[in-house]
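Enquirer: Sequence first, predicted coordinates after that:
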Amino acid sequence: MNRVRKNTACRSCQRNGRITCRRTRHGDLCLKTGPGECAEMLKRARAAFQSGRTANECFRLAQLDAVMRLVFEHECDFVDALARDLHKPRFETVVSELILVKNEAVYAINNLRKWMEPQRVERNLSTALDECMVVSEPLGTVLVLGSWANPVQLCLVPLIGAMAAGNCVVISPSEHCAHTAELLHRLLPSYLDNECYHIVLAGTNDISEMVELKFDYVFFSGTREEGTKVSLAAARSLTPVTLVLSGKNPCYVDQTCDINTTARRIAWARFHNGGQSVASPDYVLCHADVKERLLQALRCALLIFYGSDPRESRSYGHLVNMENFSRVRDLLWRSGKVVMGGQVNEAEKYVAPTLLSDVSETDPVMHQEYFGPILPVLTVESVDEAISFINKRDKPLCVYAYSSNNKVISRLMNETSSGSFCSNDSVLQSLMPCLPFGGVGQSGMGSFHGRYSFDIFSHKKSCLLRGTRIECLTYLRYPPYDDRNLSLMTWASSLTQKSQGWCQIL
């Protein structure tokens, strides 16, 4: 492990007389790892899993603690890397990346023993002399494919769930956040067991080939296009997957809400991280009576957040690469009417936080998948129209509703289908260890965070522990078959509605 160097700690730590950060030496860029090297890592990880070392509770706890120390001791390094990759402000890096990882690790450490315990099945007449339980056993060696939108969180949070469940893990960070990927590549071997946990720097074009190496599970977060490729590759080897995919997250605003608070919360959720988040609201369905007030409140919120020139703001991020910049710029020019923002700078991959009005359902911004700081505002006449609008489209990852009317909130929650739902705020439901986060339909499959991460990386094995003391009854099932025995078993099965199926004793 690297030693702490006092002269490389961040200034705030030096002022407070504490050294809470340390930097690693920035060397040459790490070379990409091809599928061949990944196959070798998979072989080593399988051997480590077969040795049984990850089955031990103390081993899992030690690795979880190491992840916590990793993010705590290298906070400054992660801030620097994400600033280079995404122009991400320090505040956003600490709050939405590092603290979230720490919370997940603490939650797992505090609950691991309970999660690992066999789940006893309630006894009934048929199991009065038996013991039935569900045992959580690790799947084996799993692959975690990270996303560039939250390159630390979406690598380390699934890692925490997988290691808590007792798996060996191979992580592949997104190549689009090269500095963050290289930092993880350099740091992880210094903290985690080098046989059980590996990191590869693979290109996007290598993902399908990596998935086909036959891992025991694959976790992927990213775009639907990439998720489709992962799913197809996994299907060829019958590998189960969790997919957390982006889409169009609707946000309904009615005339009863607190407009100023609503505008601040929507603006923060949509434009943090430069608008590059799978959980942020993608468009607003606004009641016609409050459209102008909402647009004005959104303009005021953006001025307060980022100033008159967000390009100069230290609180505003930029787009990850030229491909994403070009896509967002083209959508901006081909959709609706710009109410605020719209400025772009290709050299800096900068797109100003932009509000769009007069948007049509057929505009490209309402159909094409993108990550960027654009918020279309459409009008509806009622909650019924909003629900109909949402339900005509693919099931989103998130649905948001802003209203002081509980009946409106209940209708949006119960009459639409989505991976998650949040009322009178946005994004927060995707950050809590106690809540599952994942998609449904076109927005993905499976969910993670906390216990739900432990569960997706575990096989729930049903176990029946039975003795031989009831052979005087079980003989009825043996050949040669007899009509009298069949009559007895049929009669017993007819009692299942009243007696919980005691004929299962056979």
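Expert: Yep, it's here. Numbers count the residues shown, from 1 in each chain.
Enquirer: When you work out contacts or count neighbours from here on, use the C-alpha atoms and nothing else.
Expert: Noted.
Enquirer: Can you show me the strands along the stretch 101-250 of the chain?
Expert: 119-120, 131-138, 141-145, 168-172, 197-199, 217-222, 241-245, 250-253 (DSSP state E, counting those that start in this stretch).
Enquirer: Any chance of those in a markdown table with mean neighbour count and distance to Leu375 as columns?
Expert: What follows is those, written out as a markdown table (neighbours: other CA atoms under 10 Å; distance: least, CA to CA, whole Å):
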| stretch | mean neighbour count | distance to Leu375 |
| --- | --- | --- |
| strand 119-120 | 14 | 46 |
| strand 131-138 | 19 | 42 |
| strand 141-145 | 27 | 28 |
| strand 168-172 | 27 | 31 |
| strand 197-199 | 24 | 36 |
| strand 217-222 | 24 | 20 |
| strand 241-245 | 26 | 19 |
| strand 250-253 | 26 | 10 |
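Enquirer: For Lys43, find the nearest of those.
Expert: strand 141-145 (9.4 Å; CA to CA).
Enquirer: what comes into contact with that closest one?
Expert: Identification of contacts with strand 141-145 by CA atoms under 8 Å, 6 or more residues apart in numbering yields 42, 45-46, 49, 155, 158-159, 162, 167-174, 211, 215-221, 457.
Enquirer: Please apply the same query to stretch 320-331.
Expert: Stretch 320-331 has contacts (CA under 8 Å, 6+ apart) with 85-86, 148, 176-177, 319, 344, 346, 349-351, 364-365, 370-372.
Enquirer: Show me the residues you listed that map onto strands.
Expert: 344, 350-351 (DSSP state E).
Enquirer: Pick out whichever of these sits closest to Thr262.
Expert: Looking across the ones in strands among the contacts of stretch 320-331 and measuring by CA to CA, the closest to Thr262 is Val351, at 23.2 Å.
Enquirer: Which one of the ones in strands among the contacts of stretch 320-331 is nearest to Ala181?
Expert: Using CA to CA, the ones in strands among the contacts of stretch 320-331 come closest to Ala181 at Tyr350, 22.1 Å.
Enquirer: before we move on, back to that, okay, the strands of the stretch 101-250 of the chain in a markdown table with distance to Ser360 next?
Expert: Putting those into a markdown table (distance: least, CA to CA, whole Å) gives the following:
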| stretch | distance to Ser360 |
| --- | --- |
| strand 119-120 | 52 |
| strand 131-138 | 49 |
| strand 141-145 | 35 |
| strand 168-172 | 39 |
| strand 197-199 | 44 |
| strand 217-222 | 26 |
| strand 241-245 | 24 |
| strand 250-253 | 15 |
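Enquirer: Can you tell me which of the ones you listed is nearest to Pro433?
Expert: Between the strands of the stretch 101-250 of the chain, strand 241-245 lies closest to Pro433; by CA to CA that is 15.9 Å.
Enquirer: got another, please set it beside the one above:
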Amino acid sequence: MDPFEETLRRLKESFNTGKTKPAKFRAEQLQSLGRFLQDNNKQLHDALAGDLGKLTKLSSAFIRKEPFGLVLIIAPWNYPLNLMIMPLVGAIAAGNCVVLKPSEISKNTEKVLAERLPQYLDQSCFAVVLGGPEETGQLLKHKFDYIFFTGSPRVGKIVMAAAAEHLTPVTLELGGKNPCYVDDSCDPQTVANCVAWFRYFNAGQTCVAPDYILCSQEMQERLVPALQNAITRFYGDNPQTSPNLGRIINQKHFKRLQGLLGCGRVAIGGQSDEGERYIAPTVLADVQETEAVMQEEIFGPILPLVTVRSLDETVELINRREKPLALYAFSKRSQVVKQVLARTSSGSFCGNDGFMHMTLSSLPFGGVGSSGMGRYHGKFSFDTFSNQRACLLSCPGMEELNDLRYPPYSPRNQQLLKWVLGSQSCTIL
């Protein structure tokens, strides 16, 4: 029997109740921790002396942000320029040398980056390398000081395993199935306009796009005609001829998406054209959680509607799945949005809007759990590519004061140390 199973189960269940989240609970626990240190001062002192022969030591410090060194940035195909340049800006600002690996799937952008970008950067510090999965695997065998990867969770695991061979830190910007909860209080057309815009933007090939809608049966019936109205307004009566609707990146992904069109009931769209790699803006109604379209990130212009009976059921469904990169909630009642925010976990959260949080450089962007790790955008990009080096500088000429910390520790010196440390921050070493 696993000796840790019961303890881990108990702690996970407590976390899921939200017990640790209120500020009052956190403050109480920190106060209790402080009492532990105070009440058990002698026992801890004796234990440290018995184990290591060490005392408490006064220190002061500052942080120096330094470049890691040689950084590898692996970009995806869905936004092949933006998701290459944005992390590159942070890596350059932090002072690193960079190897850039664009996606071979977005071959036209890859070609321009490989041919043109080196003409603008110092080639002794920056390089663009090309290749597919085999070449990328070979590249990952080399030791880098930091790796920044944007892509699927499946490939993210490969990158992380390769980085572990060299104990290389990583930022993984992955994906997942982003839920979108629509409360009954909403105006369906307002929600439909927003959701249709950021679901079908770039033909749905966006990592933060809503992957499925959770709503009541009544809201589904109101939302479907509103979504049809929004799609027609954005892309016309025949979206295939619209210059504002993108195409699927390649035949492999087209076939994958075509196979998902049989899930649920096609309420809007459903048409496809393999020659053009076109899939119509599609809404699938009455989708079951067990269907294929709910088992993987869609990454295409298909929007499933899953009916739920309550907010509690919504939260329970979201929480039993992997943590998403983004989570959306629509409601005219602010307490509903706040409940969804408080009772779930995701890389980012947006209430009553689309992915506008992505445009704010003051907000960090990144995932949690299977949707990724690490943050960037704005100053967070600089911090991501910087080693936060802890530094201590002591002033010369303070040797007489330093004598207090040197053994032997007389009763007088111990009293002086306790007095000093009683009014100063300290680190237990």
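Expert: Noted; the coordinates are in hand. Fair warning: this is a prediction, and the values are worked out from it, not measured in the lab.
Enquirer: so which of the strands of the stretch 101-250 of the first structure comes closest to Ala267 of the first structure?
Expert: Of all the strands of the stretch 101-250 of the first structure, strand 250-253 comes closest under CA to CA, at 11.6 Å.
Enquirer: Mind listing residues that contact that closest one?
Expert: Contacts of strand 250-253 of the first structure (CA under 8 Å, 6+ apart): 281-287, 386, 390, 396, 398-403.
Enquirer: Give me the contact list for the helix or strand following that strand.
Expert: Remark: after strand 250-253 of the first structure, the chain's next helix or strand is helix 259-271, criterion DSSP states H and E. By CA under 8 Å, 6+ apart, the surrounding residues in contact with helix 259-271 of the first structure are 277, 280-282, 293-294, 297-298, 301-302, 316, 353, 372-375, 402, 424-427.
Enquirer: Just the ones in helices from these, please.
Expert: Residues of these located in helices (DSSP state H): 293-294, 297-298, 301-302.
Enquirer: Can you select the buried ones among those for me in PyMOL?
Expert: Buried residues within these, by 16 or more other CA atoms under 10 Å, are selected in PyMOL with:
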select buried, resi 294+297+298+301+302
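Enquirer: which one of the ones in helices among the contacts of helix 259-271 of the first structure is nearest Asn194 of the first structure?
Expert: Among those, and counting by CA to CA, the member closest to Asn194 of the first structure is Leu302, at 45.9 Å.
Enquirer: That closest one matches what in the second structure?
Expert: Residue pairing (TM-score structural alignment): Leu302 of the first structure is matched to Ile231 of the second structure.
Enquirer: Could you do Met445 of the first structure as well?
Expert: That one, Met445 of the first structure, aligns with Met373 by TM-score structural alignment.
Enquirer: okay, now Arg333 of the second structure: neighbour count?
Expert: 12 (other CA atoms under 10 Å).
Enquirer: Sorry, wrong one. I was asking about Lys498 of the first structure.
Expert: Neighbour count of Lys498 of the first structure, defined by other CA under 10 Å: 8.
Enquirer: and what of Asn321 of the first structure?
Expert: Neighbours around Asn321 of the first structure, by other CA under 10 Å: 16.
Enquirer: Can you give me every residue that contacts the nearest residue to Asp394 of the first structure once chain neighbours are set aside?
Expert: Using CA to CA, 6 or more residues apart in numbering and skipping residues adjacent in sequence, the residue nearest Asp394 of the first structure is Gln442, 6.1 Å away. The contact partners of Gln442 of the first structure, taken as CA under 8 Å, 6+ apart, are 224, 245, 247, 394-396.
Enquirer: Just the buried ones from those?
Expert: Neighbour-count burial (16+ other CA under 10 Å) applied to the contacts of Gln442 of the first structure gives 224, 245, 247, 394-396.
Enquirer: and the residue nearest the centre of the second structure, what element?
Expert: For the second structure, the residue nearest the mean C-alpha position is Gly367 (1.1 Å; CA atoms, centre = their mean). Assignment of secondary structure by DSSP H and E places Gly367 of the second structure within no helix or strand.
Enquirer: any idea how far it is from Leu341 of the second structure?
Expert: To Leu341 of the second structure, Gly367 of the second structure is 15 Å away according to CA to CA, to the nearest Å.
Enquirer: how about the buried ones among the contacts of Gln442 of the first structure in JSON lines, adding distance to Ile266 of the first structure?
Expert: Below are those laid out as JSON lines (distance: CA to CA, whole Å):
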{"residue": "Arg224", "distance to Ile266 of the first structure": "24"}
{"residue": "Leu245", "distance to Ile266 of the first structure": "21"}
{"residue": "Gly247", "distance to Ile266 of the first structure": "17"}
{"residue": "Asp394", "distance to Ile266 of the first structure": "22"}
{"residue": "Lys395", "distance to Ile266 of the first structure": "20"}
{"residue": "Pro396", "distance to Ile266 of the first structure": "17"}
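Enquirer: Could you work out the end-to-end span of stretch 404-412 of the second structure for me?
Expert: 9 Å.
Enquirer: And the contacts of it?
Expert: 57, 413, 416-417.
Enquirer: now that stretch, how far from the chain's geometric center?
Expert: Stretch 404-412 of the second structure has its C-alpha centroid displaced from the chain centroid by 50 Å (CA atoms, centre = their mean, to the nearest Å).
Enquirer: still on that earlier bit, please tell me how far the residue nearest to Asp394 of the first structure sits from Gly161 of the first structure.
Expert: 24 Å.
Enquirer: before we move on, the earlier item: neighbour-wise, which one of the contacts of stretch 320-331 of the first structure leads?
Expert: Neighbour max across the contacts of stretch 320-331 of the first structure (other CA under 10 Å) = Gly372, 30 neighbours.
Enquirer: now for that one: what does it line up with in the second structure?
Expert: Match for Gly372 of the first structure (TM-score structural alignment): Gly300.
Enquirer: still on that earlier bit, so what's the residue nearest to the centre of the second structure up against?
Expert: 172-175, 324-326, 346-348, 373-375.
Enquirer: Now with 10 Å, please.
Expert: Gly367 of the second structure is in contact with 171-176, 323-326, 345-348, 373-375, counting by CA atoms under 10 Å, 6 or more residues apart in numbering.
Enquirer: Distance of the residue nearest to it when sequence neighbours are not counted relative to Tyr200 of the second structure?
Expert: Residue nearest to Gly367 of the second structure in three dimensions, not counting chain neighbours: Gly347, with 4.0 Å by CA to CA, 6+ apart. Distance of Gly347 of the second structure to Tyr200 of the second structure, given as CA to CA: 21 Å.
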